[in-house]
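Engineer: Using only what follows, build the 3D model:
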Amino acid sequence: MGSRERRSDAVANRDRIVQAARAELSGSDGGELKLHAVAKAAGVGQGTLYRHFPTREHLLAEVYRHELTQLVDAVAPLLAEHAPLDALTIWMQRLIEYARVKRGVMAAIEASAWQDLYADQHHRLDDALGTVLDHGKAAGEVRAEVDAADVILLLGALSRVPEAEWDARAHRIVAVIVDGLRPR
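Structural biologist: Purely as a prediction, here's the structure:
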């Protein structure tokens, strides 16, 4: 096997591990991330998992980065296909799914590691939200005085939703936020 095939196998293994960890974190039990279960679900040995992610925190950080990248990368296609307020609504529904994973990640990552990771990444989310809001303002669909920080503060309400009520409440909270963004 050449080095190119080994590299592509390694990338594929890494991607499968991240996907398996994400599935485990967003599962119904919302429980602790079990590395042996992740390795089994990804179809790799524990040695392979640890080669890519020496600690649970490394794996959790990668899940967080992956989720955030997908969320940020969704903005341009959504704006190309939908009116700004519709794009914002769809994007915020995706954000809810991200928040479910993030809740599991936040609970599992040591506080100091979480602060470093968040400080390094949060501006990407702010910028993506700002882009959607700017398009909405330009189209007259979003109140001119609202900015990304306002919406992020409102979205903070999601952190107070008990896990058992998440499915019933999270989408409704987003709908209320979007309605509040409309010009009067």
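Engineer: drop to CA atoms for contacts and neighbour counts, all remaining ones
Structural biologist: OK.
Engineer: Now do the contacts for Phe53.
Structural biologist: Leu59 (Cα atoms under 8 Å, 6 or more residues apart in numbering).
Engineer: Please, where are all the helices along this structure?
Structural biologist: 3-25, 35-42, 46-52, 56-73, 75-81, 84-108, 111-138, 148-155, 166-181 (DSSP state H).
Engineer: Mind putting these into a markdown table with mean neighbour count?
Structural biologist: Below are the helices of the chain laid out as a markdown table (neighbours: other Cα atoms under 10 Å):
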| stretch | mean neighbour count |
| --- | --- |
| helix 3-25 | 17 |
| helix 35-42 | 18 |
| helix 46-52 | 16 |
| helix 56-73 | 19 |
| helix 75-81 | 14 |
| helix 84-108 | 20 |
| helix 111-138 | 16 |
| helix 148-155 | 14 |
| helix 166-181 | 16 |
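Engineer: To compare against the first, here's the next sequence to fold:
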Amino acid sequence: MRADAHHNRLQLVRAARDVIGQKGTTDVNVREIASAAGVGTATLYRHFPNKEVLIDEVSVVRWSRMEAFARHGVRAAYTPVQQVLAILEAFTRMTTTDDRFIAAAGLKVGHAPPRALQPIRQSFDPLFAALWVEAQREGMLRRSADPRDAVELAGAIRDGSRRIQMMTMLTAGICTGAVEAEALVSQMFLKRSK
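Structural biologist: This next block holds a predicted model:
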């Protein structure tokens, strides 16, 4: 895809997220979305056959980023437990940013649009589980903790003003006593959140 076409596509996804979030409903006109993206409706329809596919694409973009993080890591120097926590924290940032859109679109944590996300989740889930198992082998994550539950809990964090505190609680719940959750979250995320 050409760079300008890729840019237009991402602008449309962001505009859909923002317009729907601001209006509080998916009952918005495609012209409003196209206008907010700074493109014409013909460009919108060149990229998306209808508004519903565009709305699904907001989740697809979010999960594509998650899949890339699980595949390549968030930061090369991170240990497996740090990679797991960085992926969960990235998800909290995305869902916090998309909170109004998620509510307006009627999306529920753990119940994403299956037709659009199924291939991405089929790739993400085993990659994230492999990182998870590696962190468990190192004694950093509880044996009873499940990566699917952690992702669902991270996706439920939507209050931007309390995001780091909630991430600390999630970290304390999934990590073993070998990890000082508050210190680790502070070290990894507190500087970036300010």
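Engineer: mind checking how far Ala175 of the first structure is from Leu79 of the first structure?
Structural biologist: 18 Å (Cα to Cα, to the nearest Å).
Engineer: same thing with Gly104 of the first structure?
Structural biologist: 29 Å.
Engineer: likewise Leu155 of the first structure?
Structural biologist: 21 Å.
Engineer: Identify the residues contacting the one residue sitting closest to the centre of the second structure.
Structural biologist: By Cα atoms, centre = their mean, the second structure has its centre lying nearest to Phe91, at 3.7 Å. By Cα under 8 Å, 6+ apart, the contact list for Phe91 of the second structure reads 66, 151, 154-155.
Engineer: What lines up with it in the first structure?
Structural biologist: By TM-score structural alignment, Phe91 of the second structure lines up with Leu95 in the first structure.
Engineer: Same check on Gln165 of the second structure?
Structural biologist: Match for Gln165 of the second structure (TM-score structural alignment): Arg172.
Engineer: can you check Pro49 of the second structure too?
Structural biologist: By TM-score structural alignment, Pro49 of the second structure lines up with Pro54.
Engineer: Map Val13 of the second structure onto the first structure.
Structural biologist: Aligned partner of Val13 of the second structure by TM-score structural alignment: Val18.
Engineer: what sits against that match?
Structural biologist: 59, 62-63.
Engineer: same thing but 6 Å
Structural biologist: Val63 (Cα atoms under 6 Å, 6 or more residues apart in numbering).
Engineer: quick one: it and Leu25 of the first structure, what's the gap?
Structural biologist: 10 Å.
Engineer: cool, and Leu59 of the first structure?
Structural biologist: Distance from Leu59 of the first structure to Leu25 of the first structure, by Cα to Cα: 11 Å.
Engineer: Can you give me the neighbour number for the residue opposite Ala145 of the second structure in the first structure once aligned?
Structural biologist: Alignment note (TM-score structural alignment): Ala145 of the second structure maps to Val146 of the first structure. A count of nearby residues for Val146 of the first structure, using other Cα atoms under 10 Å, gives 17.
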